[in-house]
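1. With the input below, show me the fold.
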Amino acid sequence: MKHHRSAPSGHGSVPSDRPWFRHWPSGVPKHIDYPQKPLPFLLEDTARRRSDSIAFSSATDSIAFSKLSQKSDAFASGLHSINIRKGDRVLLLLPNIIEFVISFYGTLKSGAAVVSLHHLVREAELSKALEESEPKAAVILSSLSPAEREVLNKSRVRVIEVGELAASKSISFGQFVSKRRAYPHVSVSADDPAVIQYTGATTGAPKPAVMSHFNLLANAVQNATWFGWDENEKVLGILPLCHTWGCSCCMNSPIYTGARTIFVGRFDPEVVLQTIEAEHATVLYGSATMFSVLLNSPGIERFNLSSLKWVKAGAMPIPVELKRKWDEKTGIPLVLGYGLTEASPETHDSPPNRIREGTIGIPIIDTDAKIVDLETGNELEPGKPGELLIRGPQVTKLGYLNDEEETERALRGGWFHTGDIGIMDAEGYFTLVDRKKDIIKYKGYTIYPVELEEVLYGHPAVRECAVVGKKHSEFGEVPKAFIVCRKGSALTKKDVVEFCEKRVAPYKKIREVEFIECLPKTPVGKVLRRKLRDK
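-> Below is the predicted model of the structure:
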């Protein structure tokens, strides 16, 4: 199965007069006939075509597509043997290792849904997730901390451990997938829940979004088709698979195309750059933070990165200055895009040969988008800021787990309301301005933090920054900047204020400055503004 396409002229449900179709990438279909199958269909199809090809590898391990299919079958059978049935949930607390992929696809084959959390999750977050999602089993590393292990013990979930068993009641992962059992042929629909993924929660409490098998399958196909991937790609698997971005781009899309994903363990810039050269990696995904760290690594000059064909940045607005520096230093254009958990996650990408600086590109295959007025909900003309609304096959229709009110708020009139403020220009390119909840209201004026952050990134002493609104008894809110300085800099608060004053309108100027060692972030590099506001 290479592609399931209709005639190239079809636009699906997207109106044919959308302006971005004038800049559509050559050779990319505007519509795809996606197989109405559960997500594991992609693995089974590729395992037949590329049985002996390596699917995933690390410095110490590798697995072929056929073996991955067999192991995930065994995992599904194992779940069935401990009474996990269709509609149940299995929690994965694993880093980017082959056992994650086996557990993920095995869970889906069993008819259960995956609940995915970062493996370094803390007690409070784990307790909340267990209470909300009620998984019946959990797959963990044997090195899981005692505090988190105690939380699991209290919940009475069946624990499957990767590594040497640390608890007598746990099940060994190795034994779990090596026993021969009858395979449970469960009827799973494309519309059944596949993953419960907690949102990044940069502005508020994490919400458990529910994506169907079809949502995930569609985005895997969309992503690979947009960039023209084939079975020869080598994807560097840096993004955490426990997040929908890593799940789609570093696991599901490579499985769909028959490509190989290379795991590198914890993010280490020297190891990443060395691996690109040694393995001839062709695809690299990362956040602005990751690319900033790579640029500041000595290895950026030492290692040969010429094998890279696609370098994609997302998770947060990418400073224009960072993109320019990356492009100049590496000669490999940094492609910008946009997505969110509830869209599995990708909705916008830059056409590879038509990147427009400062934009998130255009809606991808079968994806519609518009900008609406924050008050009236009416669609706005190009150039005006408003809320970004999206729809497409990758966007959840299941909403949020056990939260009808939030689901109805987000899914209105056939559109998903992102809560992000954006602008569409006359050519159909979108620019992300800010989160609706992050807007600063100063004396009735609207201030977008991202605009101020772009200014701050222009200062040579600023390595990273984030601007938030601080409550003020007289003015409502005032802009406060949190700044991570470059090593050896002598930047002062006065320097920051004066630098901004010369570059923005008086009402937008920075009123407070705090220097910090690092910005709080999600696993994929999004700045947690809510934590900064709480400081």
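
2. Every contact and neighbour count from this point should use C-alpha atoms.
-> Will do.

3. how about Pro317, secondary structure?
-> At Pro317 the chain is in coil, as set by DSSP: H, G, I helix; E, B strand; the rest coil.

4. what separates it from Val497, distance-wise?
-> 22 Å (CA to CA, to the nearest Å).

5. same thing with Thr203?
-> Per CA to CA, Thr203 is found 25 Å from Val497.

6. Packing partners of the one helix or strand Glu453 maps to?
-> In this structure, Glu453 sits in helix 449-457 according to DSSP states H and E. Helices and strands touching helix 449-457, by 3 or more CA pairs under 8 Å, 6 or more residues apart in numbering; DSSP states H and E, are strand 430-435, strand 462-472, helix 493-501.

7. Grab the nearest non-local neighbour of Pro319.
-> Glu454 (6.0 Å; CA to CA, 6 or more residues apart in numbering).

8. That neighbour: how many residues sit nearby?
-> Glu454 sits with 17 neighbouring residues when counted by other CA atoms under 10 Å.

9. was I right about it contacting Ile318?
-> No: using CA atoms under 8 Å, Glu454 is not in contact with Ile318, being 9.0 Å away.

10. which secondary structure element contains the residue lying farthest from the centre of the chain?
-> Here the chain reaches farthest from its C-alpha mean at Glu474, the gap being 38.8 Å by CA atoms, centre = their mean. Secondary structure assignment for Glu474, by DSSP H and E: no helix or strand.

11. Going along the chain, name the helices of the stretch 1-150 of the chain.
-> 40-49, 65-81, 98-109, 123-133, 146-155 (DSSP state H, counting those that start in this stretch).

12. Second chain to compare with the first, below:
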Amino acid sequence: MSCSNSTNKLIYPGFSSAFTRGFQSDSNSSCCTYKHPTQTGVYTRTSQACRWSANHRVRFNHLAMLSIRTLTRRYFPFQCRALVELNLPFPDLPKIIPDGVVLLPFSSGTTGRPKGVELTARAMYACGARVASLEPDADYTLAVLPFYHVAATMFFHVTIFKRMTLIVLPRFEPGSFLRVIEKFKLDTVNVVPPIIQFLAKHPLVDKYDLSTMNRLGSGADPLGDKLVEAARNRLGLPVLQSYGMTELAGTVTHSSATEYRDGASGKLLPNTELRVRCLETGVDLPTNRQGELLIRSPGAMKGYFDNPNATREIFTDDGFICTGDVGYIDQDGYIFIVDRLKELIKYKGHQVAPAEIKDVVNSHPQVADSCCVRSIDLATGEIPKAFVVLKFHGDEPLTPEVLMTYVASKVAGFKRVDAIPKSAAGKILRRKLQIQQDKKVASIRSML
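-> Have a look, this model is predicted:
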């Protein structure tokens, strides 16, 4: 079964049914794809990327022309109430194979080529059950992340374990997002850093009553301390971070309103092991020392689909996954994420984390968003370069010189951009800006 939707309420029951019937959900090798009629553009791009056959497309387009109501009348003539009244015997469910692959999402690809990630029934259940055991009870929860993102898919299991109603927004639209929180009096909202940025700085937030919220969760990318402080001061509630990756079925850490630490991504979930490996020597490091994070977890993937070489590269001999993320664990067990290993900038022998520079830049009141990438200086080698999106209001325009002074950091220069490129899941697509900058550097070198 293949799902090419972004976020649609019909995906939830479809996925749950396929899971219990033993089907595998993926986005590449199915013979027929079902999609909401509003997603035609998404399907066209997906079908080209996946090289789907003309047969696949014809069958898809025929279905896409039918409305959901027509499909319901034609293929599902009974309403749910009528089916219950028939008192039919409960069907025999197939035995679920714990190590069978049930989900094939793709890794984000923000630093490399996307790969199919084989997640088993055991991994999905384990991750969902562990998170559900730590989440507060609630009547409703909100789905904002696109359902192809593993964190959103994993949360299907959390809602079932917790018996919560899942409210689905097709996309993030500021007014709708805030209205849902106000109308359903949500206690907890789990979002991504760009939405935290919106909640911390956008004037529209003041027009809605968000007083029922007691906690704000964030994942997909690390949050800077300045942004956490801005959101907390404005909303008066804790901002709780978690850490995970597609290869680990979503998340491996958790924060609670009574147990969290500023800047940390929480503590390890139950039955999860962590090693911090030195970037230079490869030896394991003690607490409060930065290195690459290695994780062993019951939520770990089986491997990369049809890619044994990549599978061997990411696993250690004893079953730990090399995350490619730099961080550390403190003496109390809190995990801190510094940045991606491949994105660290080597400036005069020092390792500079782009996320730290981004945090400082974003703390300026006239900055709406920013991203930091690697650039080249002929005298010093690698240097960080910031792309900045400014707020547009009546204040004096912010100049690069003023911002340089504010940041008080080694920044080569600033370039204003209209928007920072992000995936639908909220991850900054730093590689797009990096490619743009690499082309500029290559052009300069060709003239020397």
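
13. on that earlier part again, neighbour count: Pro317 and Val497 of the first structure, which is higher?
-> Pro317 (23 against 17).

14. picking that back up, find me the equivalent region of the helix holding Glu453 of the first structure in the second structure.
-> Under TM-score structural alignment, helix 449-457 of the first structure corresponds to residues 354-362 of the second structure.

15. Look up the average distance of that stretch to its aligned counterpart in the first structure.
-> Once fitted to the first structure, stretch 354-362 of the second structure is off its aligned match by 1.6 Å on average (mean CA distance after the TM-score superposition for the first structure).

16. Buried residues in that stretch, which are they?
-> Across stretch 354-362 of the second structure, burial judged by 16 or more other CA atoms under 10 Å covers 354-362.

17. And for stretch 279-298 of the first structure?
-> 280-292, 294-295.

18. again with stretch 458-478 of the first structure
-> 458, 461-471, 477-478.

19. can you give me the end-to-end distance of it?
-> Using CA to CA, the two ends of stretch 458-478 of the first structure sit 21 Å apart.

20. could you measure Met251 of the first structure against Ser127 of the first structure, distance?
-> For Met251 of the first structure, the distance to Ser127 of the first structure - CA to CA - is 27 Å.

21. what about these two, which has more around it?
-> Using other CA under 10 Å as the criterion, Met251 of the first structure and Ser127 rank with Met251 on top: 25 against 16.

22. Could you confirm that one falls within a helix?
-> Yes: under three-state DSSP, Met251 of the first structure sits within a helix.

23. Return the distance of it relative to Glu375 of the first structure.
-> Counting by CA to CA, the gap from Met251 of the first structure to Glu375 of the first structure is 40 Å.

24. Could you do Ala410 of the first structure as well?
-> Applying CA to CA to Ala410 of the first structure and Glu375 of the first structure gives a distance of 15 Å.

25. more neighbours, those two?
-> Neighbours per residue (other CA under 10 Å) separate Ala410 of the first structure from Glu375, with Ala410 holding more: 19 against 8.

26. is it true that the more buried one touches Asp420?
-> No: in this structure Ala410 of the first structure lies outside contact range of Asp420 using CA under 8 Å: 11.9 Å.

27. before we move on, back to that, adding distance to Val335 of the first structure as columns, could you present the helices and strands packed on helix 449-457 of the first structure in TSV?
-> Output for these, formatted as TSV (distance: least, CA to CA, whole Å):
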stretch	distance to Val335 of the first structure
strand 430-435	14
strand 462-472	20
helix 493-501	28
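
28. contacting residues around Ser143 of the first structure?
-> The neighbourhood of Ser143 of the first structure, defined by CA atoms under 8 Å, 6 or more residues apart in numbering, consists of 163, 166.

29. what do you get for Lys439 of the second structure?
-> Lys439 of the second structure neighbours (CA under 8 Å, 6+ apart): none.
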